[in-house]
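Colleague: no sequence on this one, just coordinates:
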């Protein structure tokens, strides 16, 4: 950028720039005309002889280099111009210089104001100054690498060969060195404790643990010392600079220097407690006591110094004596009172706490400690006094509730205390925050005050009184995830009783069911509360009856209190049937038939029971006249004929059922399975065609048709039917499981991978994949696939049967899941009849599974 030049006046007359250097300027012919211009330089060759003979080292040439002639007006004007320029430059320099400086200011004077500002720099600013590094221009020594001579390498190899022969010499050297060390160890003393006894065995270990400082660390110490020295000089009254400098020496292993620095610091900052404590820490125990005694005399109101002096004492009596002396100077120190109480016996502590609360009536912890040491009645009085001194402290009321619980009071009494406390706190302008009270409930749970936990939740919940508020769900989930089960239980129990909602009670029962293994009494309690608050809900009565039966308790008492509904009576009939009491089970069903309006479910149960009781089939068939639209009754009637091996009678029943229920898939499948079991495939195929006309997209009919061809050893027809079935039902898991089993062994895994990809999370596909691995003998992989299938469908009996082949320990898990699905499971159940238990059905199904795996070959 162009800058405006200052006006220095008019230029001299006939001024030509550079004329003194021999320049002639830009002169044209129009300027000089025809004549020759004389530019004022003499051209006399005689006068301008500048050879070496006429040169003198001191005076130069005898003849001037530039002979400008006489001093004329132009020369005078030029000198005046140059002088004026020099004056202006000098004035500008004078304006820039401070007025109070001497004529020639020194560097110290120039930087004096900056040095005064350094006093305001704090320790953190000093420490944050970055390291400038080494920018010196000195040449640094470089390590030279010299090749090792071959002779050294050869000698090392020879010494390695002779190592074994010289082992005994090394042992002798080691023994001699150990003897020498043992003599030196007796003369070594500890710098801190002053003791002269040293552990000789651990001496070499301690030597190995000594720090070895590198050159960089040594350089860091030097920089730190310089920096802290500047800090101390800047502010000598600040103890932090002295302490930091002493700790640098301590880190460098120079305890004496550290002590010396702190001793100097005491002279400057003896009114600061930190430097006394730091010096006592570095001294021996005896000297530390003397230093702290002097510190107490200097600063008798410093709590830290008194407590450090107490810690230096070894005897309990001496500590108590010192603490009592401290209380004479600082009677309102909570820390000293607490330390004194902790060192005293229970009786003495009780007396001390009474004095403490008189001296410091606004300290909550002292009141609570006193209440814990007193009896129940006295503790109540103490908490009342604490409440009067601290009317806005909710912790007092919570501890009062804990006191009532420890005295064996019931939940109602504890709840009254907390409810009253919340009201009084609100009168004293205390804001009731639900989250804080719930945290107190969690703390009470951790301290085993379960009733107090429940009472806190109930009091804070009823205080809000928001019927439409669903924030309790978030709190309930949060505490359950944090394993604070009593707090979570209290939250959902209080909400269930307050809202008396079926969904909340159901969630409450499910919560207790999840944690039943930890404490089953709460599960029973939840069921009892549910039937009490919602007696019209059949589900809760059934849950309670089943729980009583599980505990082998008398569930008939529950039945007497429960409403006499069909579902409850069916549950009781089922329990009696499982125990083998068929007559009693039949009586419950008869009660439904006589007093209620039975559904087809009741008639099915009655029909099955009549078959188990070996009643006449004609008597059982009379039920069909009342419920002809129930396919289950038709199937049971046909199954009874099959059990009697009256196949023609069964066909008549199934044909009659088809006429009435021509769209019932279960009737068609049962009829077809009967013909297949008799290996009457020519009868079964037309039945499948007729059934498919009524149910064209039924995957079960397609699967039954494919299995028929497999049993008939007609694999080509099975493959043809399978391809058509997959076109109709592309994502059916049962059809894909058949596709895996029909695939050749070499490509079976590929087909299994395709099925798993297409039919995501299908238990039948997982089951067939497990069968493939079982056939190959890969037990662990098969087990993982079976477990996946049972996660998706825990009641799949076939998966339990195959898993039972791998490990027998899953029997109890299978019984608890009560499986009911699966082709092999149903086949085993029909073979053994229904009066056998799950264990025997599982064993029979596993035998069928073993044969099924062999077919894959």
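Modeller: Perfect, I can see it now. Since the model is a prediction, treat every value here as computed from it, not as a measurement. Residues are numbered from 1 along each chain as shown.
Colleague: Please make it C-alpha for all contacts and neighbour counts, starting now.
Modeller: OK.
Colleague: For the chain, just list every one of the strands.
Modeller: 55-56, 60-61 (DSSP state E).
Colleague: So which elements touch the first one?
Modeller: Looking back up the chat, that one is strand 55-56. For strand 55-56, there is no helix or strand it packs on, judged by 3 or more C-alpha pairs under 8 Å, 6 or more residues apart in numbering; DSSP states H and E.
Colleague: circling back to that earlier point, if you compare the strands of the chain, which one is most tucked away?
Modeller: Mean neighbour count (mean count of other C-alpha atoms under 10 Å) peaks for strand 60-61 among these, with a mean of 14.
Colleague: now that strand, how far from the chain's geometric center?
Modeller: 94 Å (C-alpha atoms, centre = their mean, to the nearest Å).
Colleague: From residue 614, how far out is residue 644?
Modeller: Here the criterion is C-alpha to C-alpha, to the nearest Å. By it, residue 644 lies 11 Å from residue 614.
Colleague: which of the two has more neighbours?
Modeller: Taking neighbours as other C-alpha atoms under 10 Å, residue 644 and residue 614 compare with residue 644 leading, 12 against 8.
Colleague: From residue 830, how far off is the more buried one?
Modeller: From residue 644 over to residue 830 (counting by C-alpha to C-alpha), the distance is 13 Å.
Colleague: Likewise for residue 364?
Modeller: For residue 364 relative to residue 830 (C-alpha to C-alpha), the value is 74 Å.
Colleague: ok, and here's another one to check against it:
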């Protein structure tokens, strides 16, 4: 019994272990697997077996690619989002993979290089196999090369035969020559009937002359039939017999695509007019389509049907008349006015068809019976009247029928006498109290009456004042009736009045409305901008009126007076400018520029005594003004009163005592040849103004002219110490040394000046000039490159760079210069000269004009332009350049200043200096 129980207890040892059983798991042991548990190694099932087993179990085959897309996941991770921590984990795994790969990279690459070297050693390339033989070819001589035999055909393939040529026999050439010949000899076998036997000897007689005559006769008969004045249906034909053949060139041959489009459009329009026969635009479009297709009969038939279905549409009747000739169109319009008697377009179109003025009047008067309130019909009827009396009667009737038409009232007022015109305008004002045109017409009528020659000045002034009162009353009355025109609209009306010749009405409108809708602090700027805008449009009267009103409000603004004076100088008369300047100096006595403008205008007018009076009045108000003192000195010196001018300068030095007055005193003495007095004046001036560079410049120039080089050098050196920033002083000192044969010292002076005045293009240009004059072109080009590096936008240096290049490279260099400094006038003038050199005359003239417009103060540009016009222009063009230069009054540029400031050219005009500059330029 005990043995049996023991055997039962140990029976589990022979039983198989559960699937999840791990021995010793309860005592903390971990499971492991030995080779005896696995068994011998064997091959796993194939893919076919796995697929068959899955099919028996009913499992679906899973696509491995579906797990690459998170949106297609299902099962355990289905519906989960790819969050930031997932992305970070993926990046960590990628970094780990990269690190593991880099650990073996060097070893892998070394192994691959070894395998490649071993492969190349076992199987070398063909070029490597013959490398030693190639090196041996270097020792082969020319004779050995020549002794190498030609390679024969070793391929054993059949080669293509070469083309062979043979001499063409003479018989072939003669035969080909005879192919293109015509038989120009007639058959001698002439028959009695006058014909010739054909080459085929068929017996048929042919007379080509008769055939040509018959053909011409038939064609003329056809053309005569076509050119008849009327066709069988009574309508005029449209064929010109003279241009019949040439007109065939204008026939448009439609392509298949166009024909197909026309067919489809015809089907659409046919469906449209059938589905909605009362739709007039559909009939019109269908008719236009047939007209475009060249089927005029069909088009007329369609539009006729449209007129029957849409008799109340004026567009259908107008289209029908257009598609027919004049006679048929008249019949169509006679039917149209029965259905649409209120259509103005139809009546006007019917009147246009009439060639006889009486018939046209009859049609329009018939139209007025049906539509008496049409302004357009009344205007057309009045325009046909040749007699002013008949037109006046018609307009009187028109204003009775249409009292609210401003156009008819104004037209009637224009035809009436001045007395009756006032009555008409009063009636119009009562009928249409909201019309500003009637008030403006009344103002123009008053102005017209005031400007009659027989009126006295007092009466004329009174009536002109009535114009202002009328416009002011108009503004008030219109405001009462709720008509509020803007300030811009009133100014446009003023400009329109000026364009029609009513200047006084224009001024009245400006006075009454220019201050509307403007804040007090913005009035001056607004009025000035309005005046400039009117002047730019050519409305000088409007601009003058705006400035006059502004001067009444701001009489103490000198800039405003100067702006008005400039306007009068450009567009007004000498008397109006004189009157304006007289008022200006009264209101702004401290404005020196206004006194000077007034004196200059008197002087230019030839009244020197009046100019002296103006300057004396200016002295009394501005005793310390150097501008007025210098103007008085210039006036006396220009008129030859040297003693008076010297006395004025003495008084000016005592009263004003400015550096400019001392400088003009020295200049005055130098121009008279009194060099000792000039030097004495400069010595005194330097004690008062030691920092004024022009004193040192003049002193050095006078010493240099007197051949005292040492004194001149001393003056320049002293000036450079006192005024190190003076560019002109440094340049003159350098030129003095260069003229004395000391180019090295000249370079040193310019080098020191460039250190004191960095990035100065004039100093760099002078340094380049020193190198060129010394004969060192290479050094000059290097100096120019350095200058462009320091002054990359200098037009002066870029101009020198362009001319230093060879001629083929100048165009490219000029393009670079324009990119760096596009609006520089020196560059623009240089480009003009390049076009001049290439004989591109119109382009050169355009660029010269652009250069002077960019900087009109540069005199050398005007000189180059005049020099150009001397060679390629006519006298009118040269005169235009002179006028523009005189108006611009240039003062700068090297050559211009050297000519203008020369003592020998004292007193010369701008035009004379221009001629001398043009001759001096090279």
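Modeller: The structure has been received and is ready for your questions. Source: prediction; values computed, not measured.
Colleague: Can you give me the TM-score here?
Modeller: TM-score for the superposed chains, counting by TM-score structural alignment, normalised by the length of structure 1: 0.64, backed by 691 aligned residues with a C-alpha RMSD of 5.4 Å.
Colleague: could the strands of structure 1 be laid out in a markdown table, adding distance to residue 623 of structure 1?
Modeller: Shown next, in a markdown table, are these (distance: least, C-alpha to C-alpha, whole Å):
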| stretch | distance to residue 623 of structure 1 |
| --- | --- |
| strand 55-56 | 154 |
| strand 60-61 | 151 |
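Colleague: looking at those, which is closest to residue 440 of structure 1?
Modeller: Taking C-alpha to C-alpha as the criterion, strand 60-61 is the member of the strands of structure 1 that comes nearest to residue 440 of structure 1, at 105.6 Å.
Colleague: Not counting residues beside it along the chain, what's closest to residue 907 of structure 2?
Modeller: Distance criterion C-alpha to C-alpha, 6 or more residues apart in numbering; nearest residue to residue 907 of structure 2, sequence neighbours excluded, is residue 638 at 6.5 Å.
Colleague: So the one you found is in contact with residue 908, correct?
Modeller: No - using C-alpha atoms under 8 Å as the test, residue 638 of structure 2 is too far from residue 908 to be in contact (9.7 Å).
Colleague: More neighbours: which of residue 364 and residue 830 of structure 1?
Modeller: Set residue 364 of structure 1 next to residue 830 and count neighbours by other C-alpha under 10 Å: residue 364 wins out with 18 against 13.
Colleague: what do we get in structure 2 for that one?
Modeller: Residue 364 of structure 1 maps onto residue 406 in structure 2 when the alignment is built from TM-score structural alignment.
Colleague: Spit out the contact partners of its match.
Modeller: 428, 432, 435, 437-438 (C-alpha atoms under 8 Å, 6 or more residues apart in numbering).
Colleague: ok, now with 10 Å
Modeller: Listed by C-alpha atoms under 10 Å, 6 or more residues apart in numbering, the contact set of residue 406 of structure 2 reads 375, 399, 412, 425, 428-429, 431-432, 435-438.
Colleague: Tell me which two of those sit farthest apart.
Modeller: Farthest apart among the contacts of residue 406 of structure 2 by C-alpha to C-alpha are 375 and 436. That separation is 19.1 Å.
Colleague: which ones are touching the residue nearest to residue 663 of structure 1 when sequence neighbours are not counted?
Modeller: Nearest residue to residue 663 of structure 1 in three dimensions, chain neighbours excluded: residue 694, at 6.1 Å (C-alpha to C-alpha, 6+ apart). The contact partners of residue 694 of structure 1, by C-alpha under 10 Å, 6+ apart, come to 662-665.
Colleague: Closest to residue 278 of structure 1 out of these?
Modeller: Taking the contacts of residue 694 of structure 1 together and measuring to residue 278 of structure 1 by C-alpha to C-alpha, the closest member is residue 665, at 91.9 Å.
Colleague: Is that closest one in contact with residue 697, as I believe?
Modeller: No - applying C-alpha atoms under 10 Å as the test, residue 665 of structure 1 and residue 697 come out as separate, 11.4 Å apart.
Colleague: more crowded one of these two?
Modeller: Neighbour count, other C-alpha under 10 Å: between residue 665 of structure 1 and residue 697, residue 665 has more, with 19 against 13.
Colleague: those helices in the stretch 651-800 of structure 2, which residues are they?
Modeller: Along the stretch 651-800 of structure 2, the stretches classed as helices by DSSP state H, counting those that start in this stretch are 659-671, 675-688, 693-705, 709-722, 727-739, 743-756, 761-773, 777-790, 795-804.
Colleague: other SSEs contacting the last one?
Modeller: Which is helix 795-804 of structure 2. Packing contacts for helix 795-804 of structure 2, counted by 3 or more C-alpha pairs under 10 Å, 6 or more residues apart in numbering; DSSP states H and E, involve helix 761-773, helix 777-790, helix 807-820, helix 825-837.
Colleague: for the last one, packing partners?
Modeller: Yep, that's helix 825-837 of structure 2 we're talking about. Judged by 3+ C-alpha pairs under 10 Å, 6+ apart, helix 825-837 of structure 2 is in contact with helix 795-804, helix 807-820, helix 841-854, helix 859-872.
Colleague: before we move on, what about the second one?
Modeller: Helix 777-790 of structure 2 is packed against helix 761-773, helix 795-804, with contacts defined by 3+ C-alpha pairs under 10 Å, 6+ apart.
Colleague: The longest one: average distance to aligned residues in structure 1?
Modeller: Translated: helix 761-773 of structure 2. Once fitted to structure 1, helix 761-773 of structure 2 is off its aligned match by 6.2 Å on average (mean C-alpha distance after the TM-score superposition for structure 1).
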